[in-house]
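S.K.: dropping a prediction and its sequence here:
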Amino acid sequence: MPLDIVFMGTPDFAVPVLDAVAAAGHRIVAVYSQPPRPAGRGLSEVKSPVHRRAEALGIPVRTPKNFKADTDRAEFAALNADAAVVVAYGLLLPATVLDAPRFGCFNVHASKLPRWRGAAPIQRAIMAGDTVTAVNIMRMDAGLDTGPVCLGRDMPISTDMTAGELHDKLSALGAELMVDALAQLEAGTLKAMPQPQEGVTYAAKIDKRETRIDFAKPAHEIVNHIRGLSPFPGAWFEANLSGNPERIKVLRASAVSKNGEPGVLLDSELTVACGEGAIRIEELQRAGKQPMKAADFLRGARLAPGTHLA
């Protein structure tokens, strides 16, 4: 029989999983998401992508700030769910919530656990130069992504893949795997294996202070840094284009075999010297503008060879 499910998620990454669980015929008795946040120039409150999608599906939505209040915990327990599906919800769940569903809480995590536990596994995997990641379906416990793994599938990371592209692929894969996990849970065949003790790494939340490009680093590290932060929040440098320093995001770049003083523009093709080698910028974005190819950028912003980018 279909399961009674509580779905807990917030960003775009979680929406395909919500859709897949609903399409599989399970009864989603409630959706939990982060509360609406002020956004845009008017700072009007905006509902999360999961919130909006749940409303479109006709599913009731709850948005507690946390589960510290006894009433919030009691309301969750009163749902009498068979399981909770948790995807990038954004809140740590207390033991009383984790233990409330009959079979527990199951998380879609976008890494090959125990590597990259934590908040930013997709970005960190690319920034570290990993060539393979995964989606794991984990039965949650009180630790930070420490629970036993029920299902997993690897995903290769190509040398030119951005975090945005990997995000979409892993989201779709996570939806597929969660449906499989719930089918096995329903059939009583779902198993969970403890995570290995070796190979634990943590994917810290991206700090704005680390988004600036450091041209003193080797070119291949800078390319990975750019890919891992593309399209958001974006790796950036400053250049003087109209009398004032302007912050420019780099969305795509490749390493090339050229040398020079780090941060100096080497030619008319946006090739920038690094600590080792150089990068050629292929796609970028000026503040308040749409992303553009390097050739289009250069038609409107003349940067002569020898210009220093900071």
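M.R.: Nice, thanks for sending it over. Computed from a prediction, not measured in an experiment: that's the story for all the values here. Numbers count the residues shown, from 1 in each chain.

S.K.: contacts and neighbour counts: CA atoms only from here.
M.R.: OK.

S.K.: the stretch 1-150 of the chain: strands as residue ranges?
M.R.: 4-9, 27-32, 37-39, 44-46, 61-62, 83-87, 105-109, 117-118, 132-139, 149-156 (DSSP state E, counting those that start in this stretch).

S.K.: other residues contacting stretch 17-37?
M.R.: 2-10, 44-48, 50-51, 54, 59-65, 79, 81, 87, 89-90, 171-172, 174-176, 178-179 (Cα atoms under 8 Å, 6 or more residues apart in numbering).

S.K.: correction: stretch 279-290
M.R.: Contacts for stretch 279-290 (Cα under 8 Å, 6+ apart): 219, 222-223, 246-256, 269-273, 291-294, 297.

S.K.: restricted to strands, list these.
M.R.: 246-256, 271-273, 292-293 (DSSP state E).

S.K.: what's the most distant pair in these?
M.R.: Glu246 and Val256 (25.0 Å; Cα to Cα).

S.K.: quick one: the helices in the stretch 151-300 of the chain?
M.R.: 163-187, 219-228, 294-300 (DSSP state H, counting those that start in this stretch).

S.K.: quick one: the first one to strand 105-109, angle?
M.R.: It stands for helix 163-187. For helix 163-187 against strand 105-109, the angle by axes from the mean of the first three to the mean of the last three Cα atoms, to 10 degrees is 150 degrees.

S.K.: tell me which other helices or strands helix 163-187 touches.
M.R.: helix 15-23, strand 105-109, helix 121-127, strand 132-139, strand 149-156 (3 or more Cα pairs under 8 Å, 6 or more residues apart in numbering; DSSP states H and E).

S.K.: comparison target, given below:
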Amino acid sequence: MTVCSPVRLRRLFSSGHTARFRVLFFGTSSFAVPSLEALCAAGCDLTLVTRSPKRTGRGNKQLKVSATEESGIVKDVVYIDKPSEFVKLRGVYDLIVAVSYGMFIPPQIIDSSRFGGLNAHPSILPRHQGTSPIQYTILNRDPVTGVSVQTLDPHEFDKGQVLKYSDLVSVADRESSVSLAEKLVQPAATVLSETVVGIERTNSLTVSAEQESENERILGEYKLRMQLTDISSKTKKVTAESAKADFSKPAEHLDAQYRAFGKLWGAKQDGSRVLLEVEGCDTLGEEHAPGTFFVDEGNVYIKAGVGSVKVARIKPEGKPFVDAQNLYAKIGSLW
């Protein structure tokens, strides 16, 4: 069952509101926590589905739980780590909700609830469908983004009907995927809870004519600011290779790649990796070949296909991060 704060419970019961709308909530990361809080505040009876606690640290002595479980919002928790474990789920629910869960929810689970399923997706769909919308918003240097609440398609990720968009959220010049996620968590919680409350109030999953008009307005504004007529795109799963630098690419791309994936790495001649901490890009070093380290006014740069990226710190494989200027001064080359 859902556990809200005593103050929240007093408000719910004093208003005559009972937690009768049963929601099976799939979520793991910290991005999902505000949405969980918002549905609790709306009076939903929540069951949380998340990943099992994992042993971490030296000697595996520490037990790390998911951010959603650690929040303590819900005591009724079911652990699912692989598709075969969905058979654990029992009970009758009004709605399935998925926020930053990462696994495909089987059709039989979606179909078992009265109103099917919803997902809060951190992009303006159909832009950036898939598992990494925030990273690809940064990688593509999109100037604006938002959140889409969509129905869960029983066969494919992000192919459901969009029920509601959040207001548009501007993306800063050197925004990172971490800072952009922080910007989007509250819009996601707000637009999701408004949608769920609307379903409970109207006893229907249909979109009103007024909401359709608002969705069209937001989508039109988004296309205008993106300067695109077709916004459809798909993202790839983030892997270690996502952060591999191709120095034939423009410096702006490499800088965006670093901010999107939280790191950037290149390979030395012996095959070992060198992690790079990037501080931005410039137009310097056109006389150098792509991939060449050089120094300008005491700062270390790597030449890209167009322009160059400024490197603050470097981490050779198996060693700690070191100041790029000091290392370059000692050895003259970082590859």
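M.R.: All right, it came through fine. This structure is a prediction, so every number in the text was calculated from the model and none was measured.

S.K.: tell me how they score on TM after superposing.
M.R.: Overlay of the two chains. TM-score (TM-score structural alignment, normalised by the length of structure 1): 0.81; 292 aligned residues with a Cα RMSD of 3.3 Å.

S.K.: ok, back up a step: can you redo the strands of the stretch 1-150 of structure 1 as TSV with distance to Leu166 of structure 1 and mean neighbour count?
M.R.: Listed next are the strands of the stretch 1-150 of structure 1 as TSV, based on distance: least, Cα to Cα, whole Å; neighbours: other Cα atoms under 10 Å:
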stretch	distance to Leu166 of structure 1	mean neighbour count
strand 4-9	19	25
strand 27-32	25	20
strand 37-39	26	12
strand 44-46	26	12
strand 61-62	28	19
strand 83-87	16	26
strand 105-109	13	26
strand 117-118	17	20
strand 132-139	9	24
strand 149-156	9	18
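
S.K.: dump the ones you listed to CSV, plus distance to Val15 of structure 1.
M.R.: As requested, these are exported to CSV (distance: least, Cα to Cα, whole Å):
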stretch, distance to Val15 of structure 1
strand 4-9, 8
strand 27-32, 11
strand 37-39, 18
strand 44-46, 16
strand 61-62, 14
strand 83-87, 9
strand 105-109, 12
strand 117-118, 20
strand 132-139, 16
strand 149-156, 19
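
S.K.: closest to Thr96 of structure 1 out of these?
M.R.: Of all these, strand 105-109 sits nearest to Thr96 of structure 1, with 11.2 Å by Cα to Cα.

S.K.: and the angle for that closest one with helix 15-23?
M.R.: Using the same axes, to 10 degrees: strand 105-109 of structure 1 against helix 15-23 is 140 degrees.

S.K.: can I have the buried ones of the ones in strands among the contacts of stretch 279-290 of structure 1 as a ChimeraX selection?
M.R.: Selecting only the buried entries of these in ChimeraX, with 16 or more other Cα atoms under 10 Å as the criterion:
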select :247,248,249,250,251,252,253,254,255,256,271,272,273,292
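
S.K.: going by distance to Leu265 of structure 1, which of the ones in strands among the contacts of stretch 279-290 of structure 1 wins?
M.R.: Val272 (4.5 Å).

S.K.: which ones are touching the aligned residue in structure 2 for that closest one?
M.R.: Under the alignment (TM-score structural alignment), Val272 of structure 1 maps onto Ile302 of structure 2. Applying Cα under 8 Å, 6+ apart to Ile302 of structure 2 gives the contacts 290-294, 308-311.

S.K.: find the nearest non-adjacent residue to Ile302 of structure 2, please.
M.R.: Phe293 (4.5 Å; Cα to Cα, 6 or more residues apart in numbering).

S.K.: distance-wise, check Trp116 of structure 1 relative to Ala125 of structure 1.
M.R.: As for Trp116 of structure 1, its distance to Ala125 of structure 1 is 7 Å (criterion: Cα to Cα, to the nearest Å).

S.K.: from Phe321 of structure 2, how far off is the residue nearest to Ile302 of structure 2?
M.R.: Plainly put, Phe293 of structure 2 is 17 Å away from Phe321 of structure 2 if you go by Cα to Cα.

S.K.: also Gly285 of structure 2?
M.R.: 25 Å.

S.K.: and for Ile231 of structure 2?
M.R.: In terms of Cα to Cα, Ile231 of structure 2 sits 39 Å off from Phe321 of structure 2.

S.K.: could you do Val295 of structure 2 as well?
M.R.: For Val295 of structure 2, the distance to Phe321 of structure 2 (Cα to Cα) stands at 19 Å.
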